[in-house]
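Engineer: 3D, please:
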Amino acid sequence: MSGFSPAFERLGAALAAVVLQQQETLAEFLPREDWSADLTARTYSSGGVTVQVALLGSYAARERTWLWGWANPQFGESHPAVEPTLAIRGLGARLGIPEFTTPEVDLSWYDGPAGHGGELLAMAAGGVLGGGGYIGAGYDGGSAYLHVDDPQAPPAPWDPVPVPRLLANAVSLFPRDPRLTLVRLLSRHRVGYRETEGGIDLDLPGGGTARAHFDGLGRFVQWQSELTPANL
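Structural biologist: Okay, the predicted model is just below:
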């Protein structure tokens, strides 16, 4: 049984596929080699590429807790790397998402497909802020999570081919509402769709059609598509 609040699970479901797609785009842009970060200057450098970042929070592996940057005594909400992320806490207060307003979140209960529960908090937080994606920067005892808010980081382009994979992976992490997960990905790219009792029909940009099938419990079960040569 999930220890996340229903409000967090629904937000995660809405953002998961969008975030996963952006993470793949970020991985192609930003080499994961020896890295360095200067949070006062809000920079992260890896493989000769430097991007502007903000501090989301950190995950402590031994304690299995997530600590928001604004609650970390080493930083605080007025720190240059933390200030851009305070909108997450504000959204949590407005929507009743305790994971976004609790300074240190206990994730010891989590036993899901992600490496740890902190990864899901980073995903949701990064999705709220948009931008270029997020980075997990490991250190002794855990990982710090940085949000890339640099215009040089490219946005994920529309591509129909990986959609079923993105949807399946997103639903494995945030299974609450697979239809919402797909709809938000389509809306992100302004792809038209029609909802039916058993699925969602798409008219793909550039030609072609696709249909996502859902069972009686709302679970994603199948993807069918007919792509034109321009979409292959």
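
Engineer: contacts, neighbours, all on C-alpha from now
Structural biologist: Noted.

Engineer: residues in contact with the closest residue to P80 other than its chain neighbours?
Structural biologist: Spatially, and ignoring its direct neighbours in sequence, P80 is nearest to T40 (6.1 Å; C-alpha to C-alpha, 6 or more residues apart in numbering). Residues near T40 by C-alpha atoms under 8 Å, 6 or more residues apart in numbering: 79-81.

Engineer: repeat for R179
Structural biologist: Going by C-alpha under 8 Å, 6+ apart, R179 touches 200, 214, 218, 220.

Engineer: what ranges does the chain have for its strands?
Structural biologist: 35-38, 43-46, 49-60, 65-68, 104-106, 133-139, 142-148, 193-195, 199-203, 208-214, 220-227 (DSSP state E).

Engineer: so what's the gap between the second one and the chain middle?
Structural biologist: When you say that, I think you mean strand 43-46. Relative to its parent chain, strand 43-46 has a centroid offset of 20 Å by C-alpha atoms, centre = their mean, to the nearest Å.

Engineer: cool, stretch 114-126 as well?
Structural biologist: Relative to its chain's centre, stretch 114-126 lies at 7 Å (C-alpha atoms, centre = their mean).

Engineer: what residues of that stretch count as buried?
Structural biologist: Neighbour counts over stretch 114-126 (16 or more other C-alpha atoms under 10 Å) mark 116-126 as buried.

Engineer: so where do the helices sit in this protein?
Structural biologist: Along the chain, counting by DSSP state H, helices occupy 6-29, 86-95, 98-101, 117-129, 163-173, 178-188.

Engineer: export the ones you listed as a markdown table, with columns for distance to G208.
Structural biologist: Conversion of these to a markdown table gives the following (distance: least, C-alpha to C-alpha, whole Å):
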| stretch | distance to G208 |
| --- | --- |
| helix 6-29 | 21 |
| helix 86-95 | 38 |
| helix 98-101 | 40 |
| helix 117-129 | 29 |
| helix 163-173 | 14 |
| helix 178-188 | 15 |
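
Engineer: comparing those helices, which comes out most buried?
Structural biologist: Most buried of the helices of the chain, by mean neighbour count (mean count of other C-alpha atoms under 10 Å): helix 117-129, with a mean of 23.

Engineer: what is that helix packed up against?
Structural biologist: Counting contacts by 3 or more C-alpha pairs under 8 Å, 6 or more residues apart in numbering; DSSP states H and E, helix 117-129 packs against helix 6-29, strand 49-60, helix 86-95, strand 133-139.

Engineer: looking at these, which is nearest to W66?
Structural biologist: Nearest to W66, of all the helices and strands packed on helix 117-129, is strand 49-60, at 4.5 Å by C-alpha to C-alpha.

Engineer: please identify the buried residues of that closest one?
Structural biologist: 50-60.

Engineer: next, the second sequence, to be compared with the first:
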Amino acid sequence: MTVSFSDQLLALARPNLAWVCEQLDLFDSLVPAGVVSFDRDEPSVTRSGITLRAHVVGTYALDGTWMWAWANESYRDSAIAARSLELRELGERAGVPELTEPMPDLNHFPDPRLAADHLLLMCMGLLDARGAVICAVNERGRLFMVVDDPAVPRAEPRAARLATALRNGAAMLPGPALKPVKGWFARHGVEPEYGPGRVEGALDGGDRVVVRLEGEEVTGVEVTGADGGAPRCGAGPEQRLEGARLSPGAPHRVFPRPLLGVAAREIALSVLRTRAMVRYAGEHLDFDGRPPVWDEEAGELRFPGGGLKGRRLGSYDAEAGWFLWAPGTEDVRDRLREAAGLGPADAGGLPELSGERLDLTVYGPREAVAVALARTAANVAGHTFTSLGNDFFAVTDERLSDTGPVDLDGAVTDLRGGASWLHGLVEQETRDDTMRTLARSYFERLGLQVWHYGQPDFLSGVTGLYEVRVYFAPDGTITHVEPGMLMGAGR
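Structural biologist: Model prediction:
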């Protein structure tokens, strides 16, 4: 049996799906993908330097659950959660369980992450919104927003856009294709005509749209002019934003691609080295869970039973928005430049390695930028990264050279941790390559065989009769990591 949302939610949402696809296509063309930030009090979202009124409807966590903004302590008392309350009220009136449960569990779907994306589009339709935005937050968690700013125009019919929207709207969720097709015609004020396996109608201006249906599928869409020739709507000028606020000071810089490639190769192994340091301190230095103390004069991290040699690496302040390399780290930064294949002239254009105070406010996830820089540099230099509050250290003690035998459960921790730090730093067009590089490099460095039999869904690191699988979403995001028997059933 097909797993889906409740009949009550589908009945409400399906008529909206085709025009939601059409509207979102327009929105994404007007507000291109880029660095995203939001203001909970205004409320608004800024993407690619364009600020629009927007509201949080929910968040998605790694455990496969969705939490409505009205139930989330981080948002429920702020203006940015107001429209999620409308959804709860709608759910109470119509008896829709997904809209009234504080935290719907999406794990019964084959792909919980995709189900969350679909839930956002249903919210966009139910709230008659003009766009939707997904923000990366708290490691690999995601925050979902609807845009209701009048600066975003309502989508006018365009031949290519409407054909794609009608197909995708019918295919998104199970059920008869007629519902979203009728909803699309109603949205554009068209009284449709029905015939065997088709729905058709005339748009303003005389263009005629014919949609052919077969069960749950739109099998064809034809758009012609009133005289049977080229449609007028295909020749119209593209719509534009009207009165949107430009925000040149909003976060706009992404992690530089040359350094991102190095971070992808190093960061999961850096997490492994940090774990190995903690294990060593527990076994040999009486580490009891309390943070060690940095002894500046001795150059050591002091544990109850002794110290580990190290050096200052840098410090940051996420609230004030800056990162600063520690004095004397030129050699570490030079190693990072070399690993990125950068010469002196190339590196001059990277403020991330200049040694000057780095302004983190121009980036999206500030802490992730600071940590990725410091972790990657420490690992490239052959050191172990650790932190005490906002201060970063490279532990140089030679006793930490051995990370121990391959531990499949530990590998899950390392891969998840590395992916969490990089998730918010990766642009859409480089995410798939970056995250697959992260998994592949980690396996290769540990001497595991890299198997591709599960591509594109997952990569495997194989040792003997066991493997670690790293699962990827269609956009390349690492969604799940698990150990198990080689070529077992998996998730």
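
Engineer: could the strands of the first structure go into JSON lines alongside distance to L91 of the first structure?
Structural biologist: Shown next, in JSON lines, are these (distance: least, C-alpha to C-alpha, whole Å):
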{"stretch": "strand 35-38", "distance to L91 of the first structure": "27"}
{"stretch": "strand 43-46", "distance to L91 of the first structure": "25"}
{"stretch": "strand 49-60", "distance to L91 of the first structure": "14"}
{"stretch": "strand 65-68", "distance to L91 of the first structure": "14"}
{"stretch": "strand 104-106", "distance to L91 of the first structure": "17"}
{"stretch": "strand 133-139", "distance to L91 of the first structure": "19"}
{"stretch": "strand 142-148", "distance to L91 of the first structure": "17"}
{"stretch": "strand 193-195", "distance to L91 of the first structure": "28"}
{"stretch": "strand 199-203", "distance to L91 of the first structure": "29"}
{"stretch": "strand 208-214", "distance to L91 of the first structure": "30"}
{"stretch": "strand 220-227", "distance to L91 of the first structure": "29"}
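
Engineer: and of these, who's closest to R89 of the first structure?
Structural biologist: Relative to R89 of the first structure, the nearest member of these by C-alpha to C-alpha is strand 65-68, separated by 9.3 Å.

Engineer: from the contact counts, what lies against the closest one?
Structural biologist: So strand 65-68 of the first structure, by 3+ C-alpha pairs under 8 Å, 6+ apart, packs with strand 49-60, strand 104-106.

Engineer: dump these into TSV; add distance to L182 of the first structure as well.
Structural biologist: Shown next, in TSV, are those (distance: least, C-alpha to C-alpha, whole Å):
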stretch	distance to L182 of the first structure
strand 49-60	26
strand 104-106	28
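
Engineer: of those strands, which is nearest R165 of the first structure?
Structural biologist: strand 49-60 (26.9 Å).

Engineer: now that closest one against strand 142-148, angle please.
Structural biologist: 140 degrees (axes from the mean of the first three to the mean of the last three C-alpha atoms, to 10 degrees).

Engineer: can you list contacts of strand 49-60 of the first structure?
Structural biologist: Contacts with strand 49-60 of the first structure, where a contact means C-alpha under 8 Å, 6+ apart, come from 30-31, 39, 42-45, 65-70, 80-82, 84-85, 118, 122, 125-126, 141-150, 152-153.

Engineer: centre of the chain to it, how far?
Structural biologist: 14 Å.

Engineer: can you pick the most crowded of the contacts of R179 of the first structure?
Structural biologist: The most crowded member of the contacts of R179 of the first structure, judged by other C-alpha atoms under 10 Å, is F220 (22 neighbours).

Engineer: residue in the second structure matching that one?
Structural biologist: In the second structure, the residue matched to F220 of the first structure (TM-score structural alignment) is V218.

Engineer: report the separation between E156 of the second structure and R187 of the second structure.
Structural biologist: 10 Å (C-alpha to C-alpha, to the nearest Å).

Engineer: in the first structure, what range does the strand or helix carrying G418 of the second structure match?
Structural biologist: For G418 of the second structure, the element it lies in under DSSP states H and E is helix 408-423. Using TM-score structural alignment, helix 408-423 of the second structure lines up with nothing in the first structure.

Engineer: how much space separates the closest residue to D150 of the first structure other than its chain neighbours from A27 of the first structure?
Structural biologist: Nearest non-adjacent residue to D150 of the first structure, counting by C-alpha to C-alpha, 6+ apart: Q52, 5.1 Å away. As for Q52 of the first structure, its distance to A27 of the first structure is 15 Å (criterion: C-alpha to C-alpha).

Engineer: OK, contacts around G197 of the second structure?
Structural biologist: So G197 of the second structure contacts 212-214 (C-alpha under 8 Å, 6+ apart).

Engineer: quick revisit: by neighbours, which of the contacts of T40 of the first structure wins?
Structural biologist: A81 (25 neighbours).

Engineer: ok, and the closest non-adjacent residue to that one?
Structural biologist: Nearest residue to A81 of the first structure, sequence neighbours excluded (C-alpha to C-alpha, 6+ apart): A54, at 4.4 Å.

Engineer: flag every buried residue along the helix holding G418 of the second structure.
Structural biologist: Residues 408, 411-423 are the ones in helix 408-423 of the second structure that count as buried (16+ other C-alpha under 10 Å).

Engineer: any idea how far the following helix or strand past that helix is from the middle of the chain?
Structural biologist: Remark: after helix 408-423 of the second structure, the chain's next helix or strand is helix 428-445, criterion DSSP H and E. Relative to its chain's centre, helix 428-445 of the second structure lies at 15 Å (C-alpha atoms, centre = their mean).

Engineer: equivalent analysis for stretch 38-53 of the second structure, please.
Structural biologist: On the basis of C-alpha atoms, centre = their mean, stretch 38-53 of the second structure sits 17 Å off its chain's mean C-alpha point.

Engineer: any idea how far A14 of the first structure is from R190 of the first structure?
Structural biologist: 15 Å.
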